[in-house]
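*Asks:* Could you work out the structure for the sequence below:
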Amino acid sequence: MAVHAQRHSYRDDASVPRFDDGRPIVVFDGVCVLCSGSMHFIQQHDTRDAFRFVLAQSALGQALFRHYGLPAENFDTVLVLDDGVLHTKLDAFAAVMRRLPGAWRVLSAARFIPSLIADLMYDLVAKNRYRWFGKREACLMPTAALRARFLPDGWKTAPAS
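*Replies:* As a prediction, this is how the structure comes out:
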């Protein structure tokens, strides 16, 4: 089931570090090959430099997952924050596609798939993503150019608690 929350609700949560939310933000699992590959796809096709990225394993990523009541150790969804609105699962994919230029926008039609079917499809891939696509031993270490697309400290993993 997709998570729904009030717009900008994280701003009132003292446990969420303050961050610049003036552009859409993608919070993704940095050890998942599919997830980090998707982030690279967005970066490559985002010719307007609209998106910013955050590792789910970073302090900010962890805080956002907890804020929305999602497990902060098993990232079974990507989070997309666009104008303070949370998008998860296939809705997150559609939100990203809506912002990419050109023909990619047509894929935003995924938002019209009934949520029961969309969630089942997304959950199937999420549950099997490590087995099907692989898992890195450590989080993605972005190049300097890619790191510029991350929110400050959004690419550094949080210390183990």
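*Asks:* okay, CA-based contacts and neighbour counts for the rest of this
*Replies:* Noted.
*Asks:* Tell me the buried residues in the longest helix along the chain?
*Replies:* The single longest helix within the chain, with elements called by DSSP state H, is helix 115-133. By 16 or more other C-alpha atoms under 10 Å, the buried positions in helix 115-133 come out as 115, 118-119, 122-123, 125-126, 129-130.
*Asks:* residue ranges for the strands of the chain, please.
*Replies:* For the chain, the strands defined by DSSP state E occupy 25-28, 52-55, 79-82, 85-88.
*Asks:* Let me have those in CSV, extended by distance to His45.
*Replies:* Converted to CSV, the strands of the chain look like this (distance: least, C-alpha to C-alpha, whole Å):
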stretch, distance to His45
strand 25-28, 14
strand 52-55, 13
strand 79-82, 16
strand 85-88, 20
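*Asks:* Also this sequence, please, to line up against the first:
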Amino acid sequence: MYQNLILFDGVCNFCNAAVQMVIEIDRQKIFKFAAIQSELGQQLYRQHGLDPTDIQTLMLVDGDRVLTKSDAVLEVLSRLDGGWQLLAGFRAMPEPLRDWAYSEFARQRFRLFGRRETCMVPTPELQERFLNN
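*Replies:* Below is the predicted model:
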């Protein structure tokens, strides 16, 4: 069972930058990470009915709870130190509207921010926070 595991698109520049931001802010080191392209990421993506060859959402796995799209983002923000919890107030917006905006951004992320040829390789200091098997 995984707790506080963020699955992200490992070749998306925006997604990698967001993971780096979470790492910086998450001083308590509650979050772990895995690229959806990793064996673990593909397994969990499939297990929850998503196609790992068509990555359109990040996923937060927290025990029995699995969140995607805007719910996942807002849950991560709500657990970060600082003023980030205030952004979780967007939960007041209807979920279909939030998820529509999330999906539209996800469709444009490569055009706006580009993509990498391969997934990021964590530094030795960060290796313990990345699950890749």
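*Asks:* what stretch of the second structure does the longest helix of the first structure fall on?
*Replies:* The alignment of helix 115-133 of the first structure onto the second structure (TM-score structural alignment) covers residues 95-113.
*Asks:* how big is the offset of that stretch relative to the first structure?
*Replies:* Once fitted to the first structure, stretch 95-113 of the second structure is off its aligned match by 0.7 Å on average (mean C-alpha distance after the TM-score superposition for the first structure).
*Asks:* Spatially central residue in the first structure, please.
*Replies:* Closest to where the C-alpha atoms of the first structure average out (C-alpha atoms, centre = their mean) is Val27, at 2.9 Å.
*Asks:* In the second structure, what residue corresponds to that one?
*Replies:* Using TM-score structural alignment, Val27 of the first structure pairs with Leu7 in the second structure.
*Asks:* need the contact list for its match.
*Replies:* 33-36, 41, 58-61 (C-alpha atoms under 8 Å, 6 or more residues apart in numbering).
*Asks:* of all the residues you listed, which comes closest to Trp84 of the second structure?
*Replies:* Comparing these against Trp84 of the second structure with C-alpha to C-alpha places Leu60 closest, at 16.9 Å.
*Asks:* could you list every residue that touches the counterpart of the closest one in the first structure?
*Replies:* For Leu60 of the second structure, the aligned position in the first structure is Val80, judged by TM-score structural alignment. Neighbour list for Val80 of the first structure: 24-27, 86-88, 92, 95-96 [criterion: C-alpha under 8 Å, 6+ apart].
*Asks:* any chance of these in JSON lines, plus distance to Asn74 of the first structure?
*Replies:* Shown next, in JSON lines, are the contacts of Val80 of the first structure (distance: C-alpha to C-alpha, whole Å):
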{"residue": "Pro24", "distance to Asn74 of the first structure": "23"}
{"residue": "Ile25", "distance to Asn74 of the first structure": "19"}
{"residue": "Val26", "distance to Asn74 of the first structure": "16"}
{"residue": "Val27", "distance to Asn74 of the first structure": "13"}
{"residue": "Leu86", "distance to Asn74 of the first structure": "18"}
{"residue": "His87", "distance to Asn74 of the first structure": "17"}
{"residue": "Thr88", "distance to Asn74 of the first structure": "14"}
{"residue": "Ala92", "distance to Asn74 of the first structure": "17"}
{"residue": "Ala95", "distance to Asn74 of the first structure": "22"}
{"residue": "Val96", "distance to Asn74 of the first structure": "22"}
